[in-house]
Structure formats: C-alpha cells, structure tokens
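K.L.:
Requesting a structural model of the entry that follows:
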Amino acid sequence: MAWLILFSAGLIEIVFAVSLKYNQGLTKLWPSLVTMVSALGSFYLLMLAIKTLPLGTAYAVWTGMGAVGVAVLGIVLFKESTDWYRLLSITLVIFGIVGLKLTDTT
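P.N.:
Here you go, the predicted model:
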C-alpha cells in the first residue's frame, strides 16, 4: 500500500510542477490553486509513504517520478528538446526508480 501511496504522491508532484508554468508567478487564480493544492497533496502522501518505506528510497522515487514526468510533459506540452542525451538521461532516471523499487525489502 505504501508504494501505491508513493506512486500517487509522484503523480501529484508532476501536476504541481507543471502547474508552476501555468500560474505565472501565482498571478492566475485557478492555476495557482492547483499549484497549492497539489503541493500539499503530494507532500501529504509522501509523508504517509515514509511511515513505511525508507526515507531515502521514498524521496528518491518521489523526486525521480516528478523529474521524469515533468521532463516528458515539457517535451509534449512545451516543445522542449528531444535530443538523444536528454532522452537517455530521462531513461537512466527511470532505471534508477525501478532499481530502488526492486531492491526495497519492505
């Protein structure tokens, strides 16, 4: 159950980070509300997950999911670079997340 909570926290973290682009420095009401609610939700779920999972593993997976999700959405939504080095780097982060999950003993 902790891994499902952590996965949910990671997804909400992606919403949080992408909403930063849309809220324009907290000057737009709805995107700003999405930013604040998703930040609180993501942190809360992370807090629940680390009650069971090791802190280092949970935090690395949470930040890794956020980084990969935002990088992919940056490519899709904002036409950011898709050069081979960037895609390789994203892939390596994914391997790191999977590796942490596979080595977890909880």
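K.L.:
switch to C-alpha atoms for all contacts and neighbour counts from now on
P.N.:
OK.
K.L.:
Lys51 in helix, strand or coil?
P.N.:
Classification of Lys51 using DSSP: H, G, I helix; E, B strand; the rest coil returns coil.
K.L.:
Helix or strand for the most centrally placed residue in the chain, just tell me which one.
P.N.:
In the chain, the centroid-proximal residue (CA atoms, centre = their mean) is Gly66; its distance is 1.8 Å. Per DSSP states H and E: Gly66 is located in helix 55-78.
K.L.:
Report the next helix or strand after that helix in sequence order.
P.N.:
Counting by DSSP H and E, the next helix or strand C-terminal to helix 55-78 is helix 84-103.
K.L.:
before we go on, could you also do this sequence so I can check it against the first one:
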Amino acid sequence: MTPSMAWIALVAAAGLDVVWALTMKRADGFRHLGWTLASLAALAGLVLLLGRSLRVLPVGTAYAVWTGLGAAGTVLLGAALFGETLTLARLAWIALIVLGVIGLRFQEV
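P.N.:
Got it, this is the predicted structure:
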C-alpha cells in the first residue's frame, strides 16, 4: 500500500467512525436491531481500514488523525441530525482539531 492509499484508508476509517457513532445513537442502547447491525458493520469496516493504514503510517499519527476527524465529524453531524448544541467556541475547537490533522498529514510520510 502506498502512503497516499494509506491516508485514503485512514480518512475513510474516520468517516466510518462517524457513521459508527451516529448509528450507535440511533440503536438506542442496542434496542433497534437494524441500527445495531449498521453500527457493527461500520465498526468492522473502520477497524479493517484503520488496520490497513497502519501498515504504512505511524500508529501515533494514524490514531490522532482517526480520532480527531471522527470526533469533529461526529460533533458536526450530531448537531445537524440530532439538534445537539453547536456554539462558536465548539466550532473553533473543532477547527483546531482539523488544523492539527492537516499538520500531521504534511508532517508524516
């Protein structure tokens, strides 16, 4: 796997992390079978993609990018889909997370 493909896999894993968190919310403590199965599928996919990216990328960088993008995406979609509070301060902190991810992308392999 090339470094570029590893980064694509890592960003896709972060996207599935967002899907996993949102489907967990919809599963409502595993009370809804369809959402529970979707959650487990997203979890399996994100672990697979994260594992593939780790063949090339340093684990510290990959973990920081995966959790950072996953957290940022979940906050934004949580606000859009569930009406969760999104203040200017929260947006500023999310922007810092994204800037950190961009910095790591150009610092590493």
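K.L.:
Contacts only, for the residue lying closest to Ser19 of the first structure once chain neighbours are set aside.
P.N.:
By the measure of CA to CA, 6 or more residues apart in numbering, the closest residue to Ser19 of the first structure outside its immediate chain neighbours is Thr35, 5.5 Å from it. Neighbour list for Thr35 of the first structure: Val15, Phe16, Ala17, Ser19, Leu20, Asn23 [criterion: CA atoms under 8 Å, 6 or more residues apart in numbering].
K.L.:
burial measure for the aligned residue in the second structure for the last one, as a count.
P.N.:
Residue correspondence to the second structure (TM-score structural alignment): Asn23 of the first structure is matched to Ala27. Using other CA atoms under 10 Å, Ala27 of the second structure is surrounded by 18 other residues.
K.L.:
what sits against the closest residue to Ala27 of the second structure other than its chain neighbours?
P.N.:
Excluding its sequence neighbours, the residue lying closest to Ala27 of the second structure (CA to CA, 6+ apart) is Trp35, at 4.7 Å. For Trp35 of the second structure, the contact set (CA under 8 Å, 6+ apart) comprises Thr23, Met24, Arg26, Ala27.
K.L.:
Which helix or strand contains Trp35 of the second structure?
P.N.:
Using DSSP H and E, Trp35 of the second structure falls within helix 33-53.
K.L.:
Stretch 43-54 of the first structure aligns to what range in the second structure?
P.N.:
Using TM-score structural alignment, stretch 43-54 of the first structure corresponds to residues 47-58 of the second structure.
K.L.:
List the contacts of stretch 44-57 of the first structure.
P.N.:
The contact list for stretch 44-57 of the first structure (CA under 8 Å, 6+ apart) reads 2-3, 5-6, 8-9, 58-59, 62, 100-101, 104, 106.
K.L.:
Neighbour-wise, which one of those residues leads?
P.N.:
In terms of neighbours by other CA under 10 Å, the contacts of stretch 44-57 of the first structure top out with Ala9 at 29 neighbours.
K.L.:
doesn't Gly41 make contact with that one?
P.N.:
Yes: using CA atoms under 8 Å, Ala9 of the first structure is in contact with Gly41, at 7.2 Å.
K.L.:
Dump the contacts of stretch 44-57 of the first structure to JSON lines, plus distance to Leu73 of the first structure.
P.N.:
Formatted as JSON lines, the contacts of stretch 44-57 of the first structure follow (distance: CA to CA, whole Å):
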{"residue": "Ala2", "distance to Leu73 of the first structure": "26"}
{"residue": "Trp3", "distance to Leu73 of the first structure": "23"}
{"residue": "Ile5", "distance to Leu73 of the first structure": "22"}
{"residue": "Leu6", "distance to Leu73 of the first structure": "20"}
{"residue": "Ser8", "distance to Leu73 of the first structure": "17"}
{"residue": "Ala9", "distance to Leu73 of the first structure": "17"}
{"residue": "Ala58", "distance to Leu73 of the first structure": "22"}
{"residue": "Tyr59", "distance to Leu73 of the first structure": "21"}
{"residue": "Trp62", "distance to Leu73 of the first structure": "16"}
{"residue": "Leu100", "distance to Leu73 of the first structure": "23"}
{"residue": "Lys101", "distance to Leu73 of the first structure": "23"}
{"residue": "Asp104", "distance to Leu73 of the first structure": "28"}
{"residue": "Thr106", "distance to Leu73 of the first structure": "31"}
